[in-house]
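1. coords please:
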Amino acid sequence: MNQSMKKTDRPPYGILAVLMIGAFIAFLNNTLLNIALPSIMKDLEVGTSTVQWLSTGFMLVNGILIPTTAFLIQKYSVRNLFLTAMLLFTLGTILAGFAHAFPLLLIGRMVQASGSAIMMPLLMNVMLTSFPVEKRGAAMGVFGLVLMGAPAIGPTLSGWIIENYDWRMLFHFVTPIAFIVLLIGFFLLKDKKEKVDIRLDLLSVLLSSLGFGGLLYGFSSAGTKGWDSPLVYGTLIIGVIALVTFILRQFKLERPMLEFRIYKYPMFALSSAISMTITMAMFSAMILLPIYVQTIRGISPMDAGLMLLPGAILMAVMSPINGKLFDKFGGRILAVIGLAITTITSYYFSKLTLDTSYTYLMVLYSARMFGMSMVMMPVSTNGLNQLPARYYPHGTAMNNTMQQVSGAIGTALLVTIMSNRSETHATEIAANAMKNIVGQPSAAQAVEMKQQIMMQAMLEGINDAFLVTVGIAGVALILAFFIKRSKQAEDIIGRKSSDKKVATKLAKN
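-> The predicted model follows:
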């Protein structure tokens, strides 16, 4: 069965090109917003823990919707899914572009997220079914180049737009491009799908939404409300219970919404664990660095974007090279070297000062991105390669779900650490400052002193958050030593339920 599913004909380059352009626009919009967060905070008068909902909320919607993509990919054609995804993304972009209050901006972002949630697993699945295992590294490398190209130009473009225009221009700029991609997809994508008799289990959708949603909301709220808030630990408990119930239900269903048995394939399970930890580490720099360079250092958005540019370009250029190296040498050597670089650079990021040089930050960030480029795509491709072809939709859905969830938890956790540690440091620094003061300071001196204390405290909080990412990257590094080159395994899940297999074959006939 697996052999028959391998494509012997030419890969559908036209479909892949349209899908990649759509994914590029979705990715570009995501990276455009990171540099804009301080401007949005000032304009809409919201705090750090509130504004991070633009990132966490985006990932929350992804975390809820992506588990359903395994079902959607099996049920609907690439054309229908792509057009729906692009339409949702375009509508969300228009809504966010005209937002004059934070809730409206957040709703726009979440509508965008519902579109991009379908896009990524869809593209990954088409890639997996279009190329044989031995050529997959190079193909995924080109896919990586396209997707890393977005973070390469995103921050610089965003910085330039914010310096010259209002932050809403970020959305107005993307809207016409998204609309053109939607039209191209409408006229170019012609694939049809035979009617598949599968139904979505609504209880599974509800349980997965409560599970992932509860966890993400709990972690995100901890930054402002504290871990002892009933709302925080209440939603976390509900999330865990719902998620456990969801997983148990998937084992009982004949056609699960999300097939958790794919974790029986050891290389897939390992790649998933490494991807989750490295995603948590990656989001730290994406969230913490803009706060450091703009809020503490006062570097302009344009210069902040330029600082991140060489690292993003390096990551994009290395993606196809790493794809070729993966096909030749396998994933372990790449992952070990990449994670060692990531761990070391994360440690140096925990030593930031109020006068760390711009060049030093640029070089350090570039080195970190170079390390990350050797890990992300090779590790996930190696894991997916072990799965039998019929589990590709479940594999891509699972990978994307876990990445979104770990990214959201990582972001929330690190912002929580930064906020809480900043408060602790502020109290300590203020106490030390009061001991050394002789006489009563003037009102102006008191204001300046308070500002200096807050800056120093925030800096120490950011350093503490980066120090946590050293531990996270270290865990991924240890796991990377257990990677083995994987080939497509036999269907052990289907073999154990042979009656189900017969029933499926009969249904197909």
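
2. switch to C-alpha atoms for all contacts and neighbour counts from now on
-> OK.

3. ranges for the helices of the stretch 151-300 of the chain?
-> 169-188, 202-225, 230-252, 266-290 (DSSP state H, counting those that start in this stretch).

4. quick one: the first one to chain centroid distance?
-> Chain-centre distance of helix 169-188: 22 Å, with CA atoms, centre = their mean, to the nearest Å.

5. who touches it?
-> 14-15, 18, 21-22, 25, 29, 32-33, 79, 82-83, 86-87, 89-90, 93-94, 96-97, 158, 161-162 (CA atoms under 8 Å, 6 or more residues apart in numbering).

6. need the buried ones from those selected in ChimeraX.
-> To isolate the buried ones among the contacts of helix 169-188 in ChimeraX, judged by 16 or more other CA atoms under 10 Å, type:
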select :15,18,21,22,25,29,32,33,79,82,83,86,87,89,90,93,94,96,97,158,161,162
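
7. out of the contacts of helix 169-188, which are inside helices?
-> 14-15, 18, 21-22, 25, 29, 32-33, 79, 82-83, 86-87, 89-90, 93-94, 96-97, 158, 161-162 (DSSP state H).

8. can you give me the strands for the stretch 1-150 of the chain?
-> With DSSP state E, counting those that start in this stretch as the definition, the stretch 1-150 of the chain shows no strands.

9. so where do the helices sit in it?
-> 2-5, 13-44, 48-51, 53-65, 69-75, 78-97, 102-130, 133-164.

10. to check against the first, give me the structure of this:
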Amino acid sequence: MNLDLQKVKRMPIMFALMMGAFVATLNETLLGNALPVLMKEFQVGATTIQWLTSAYLLVVGALIPITAVIQQWLTTRQLFSIAMITFLIGTIVAATSPSFIFLLIGRVIQAIGTGLIIPLLMNTLLNIYPAEKRGSVMGVLFLIFTFAPAIGPTLSGLIIDVMDWRWLFYSTIPITIISIIIGYYYLINVTTITKPKIDVLSIILSTLGFGGVVYGFSASGTGGWSDPQVYWSIIIGGLSLILFAVRQLRISNPILELRTFRFPLFSLSIILLIIVMMAMFSTITLLPMFMQSVLLVTAFQSGLIMLPGSVLNGLMSPVTGKLFDRFGAKVVIIPGLLIVSIAMYLFTGFTLESTSLQIILTHCLLMLGVALVLVPVQTYGLNQITPEYYAHGSAIFSTLQQVSGAIGSALFIATMSARSHSHLAQSSNPDDVTEQLSASVAGYSDTFMLGFIISIIAVIVALFLRKNTKEKQAA
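-> As a prediction, the model looks like this:
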């Protein structure tokens, strides 16, 4: 569809979509501070409870590739309405769940709605704004994407401390309903309806592939990497992803156009995004656990401690978009990655004596670094591809953003759990509470060291970015 950009009423369209994206992304972190409480409520361990976050991110990541095709079947308004109504149903199921399984099912249904809305928003933005304005607009977009997760931990902490955990879901229902109403009245179609054939086998391979890899990483925290359940899940998932990739390159209507990876700088941007998302989501999950289980602060207090960094990240998003438009990628991204690396290293030094101020400052440093990377790296990557690949390029970014967050959370929690048990096993008195706390601190330290190593790799990769951010021809 060739849109006349001068006649498009951008603000009502973006406002409607951002309302939906706000409530959807809010749920990515809304349970962060509630996980320790839910562990007690349903009598499950850390590696099990983290699936409320990992499964949400995984389903979002597995579904997003399909939206590139779905957007060619349904109008923008139809897809938005389906996404938000599905999200509403999942919210109601989660709020009324009598057991952990029902709560997990509700989260999965919520994730289906989120998986549809995120790429719809990204693709709409690419179609209604010219390239020279995308950095600034992406900054505003990520303000929404980061403000919602920013208030998630604090909101969940407040609700957990003064109300029943079910209000984590009840509280989002009115916002969801309002977004559905606004979207119905204001959205117009910005894509071409061609109704291509949907390849079911590709969907199965994609879901099995991402699901197997994430499940394997998650299960490693319980059985270790030598557990057949762990390595077979990763092997099957990996093989499924390979078959998925081969099939996408061979069929005429792929659900995810992998030829976008022929643009080298687009591929480089993807690598950087994966690393940063792993660092951010794993930290969002680990810090509340550390503060509540080791430092023994309340859920609301841990949410307040994480709020300044999250708000800083949101406020910086529009700024980093403008910095990118003015100075280019390397000038913004490399300093951001260095800041992330410094923050990760500082996290390794947390102890039983760590203060709230120390955690606040270190978390602020991390989220500042993340803000300097996320908006520029995605804008830079999408500027490298030609318009016919926009829908697929944004779907790839959104897919790997969610999946890498799920893998990062699963990997870091599995590492923390395994290292804590390892340190406790070496203790002279494993039943002593002090020894248990010391083992937990050592486990967290080892895990953040892993994050530090990964972030250093990202710095090295970023050195290969080029200053020119205009669209490139495929290699």
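
11. let me see the TM-score of these two.
-> For this chain pair, the superposition-based TM-score is 0.96 by TM-score structural alignment, normalised by the length of the second structure; 474 aligned residues with a CA RMSD of 1.7 Å.

12. quick revisit: the helices of the stretch 151-300 of the first structure: which one's closest to Ser419 of the first structure?
-> helix 202-225 (6.6 Å; CA to CA).

13. average offset between that closest one and the second structure?
-> Its aligned residues in the second structure lie a mean 1.4 Å from helix 202-225 of the first structure after superposition (mean CA distance after the TM-score superposition for the first structure).

14. and the contacts of that helix?
-> Residues contacting helix 202-225 of the first structure (CA under 8 Å, 6+ apart): 49, 53, 56, 60, 63-65, 67-68, 229, 231-246, 249-250, 257, 405, 408-409, 412-413, 415-417, 419-420.

15. again with stretch 291-302 of the second structure
-> 33-34, 36, 153-161, 288, 352, 437, 440-441.

16. which one in the second structure is aligned with Thr156 of the first structure?
-> Using TM-score structural alignment, the partner of Thr156 of the first structure in the second structure is Thr154.

17. what does Leu465 of the second structure correspond to in the first structure?
-> Going residue by residue (TM-score structural alignment), Leu465 of the second structure aligns to Ile483.

18. OK, contacts around its match?
-> Counting by CA under 8 Å, 6+ apart, Ile483 of the first structure has contacts Met267, Leu270, Ser271, Gly331, Arg332.

19. try 7 Å
-> Met267, Gly331, Arg332 (CA atoms under 7 Å, 6 or more residues apart in numbering).

20. can you check Lys192 of the first structure too?
-> Per CA under 7 Å, 6+ apart, neighbours of Lys192 of the first structure: Ser77.

21. look up how far Phe370 of the first structure lies from it.
-> 40 Å (CA to CA, to the nearest Å).

22. ok so, going back, apart from its chain neighbours, what residue comes closest to the match of Thr156 of the first structure?
-> In space, and not counting its chain neighbours, Thr154 of the second structure is closest to Gly303: 3.7 Å by CA to CA, 6 or more residues apart in numbering.

23. the first structure: which residue goes with that neighbour?
-> Gly303 of the second structure maps onto Gly305 in the first structure, by TM-score structural alignment.

24. mean distance, the helix or strand containing its match to its aligned residues in the second structure?
-> In this structure, Gly305 of the first structure is located in helix 301-329 according to DSSP states H and E. Mean deviation of helix 301-329 of the first structure relative to the second structure after superposition (mean CA distance after the TM-score superposition for the first structure): 0.9 Å.
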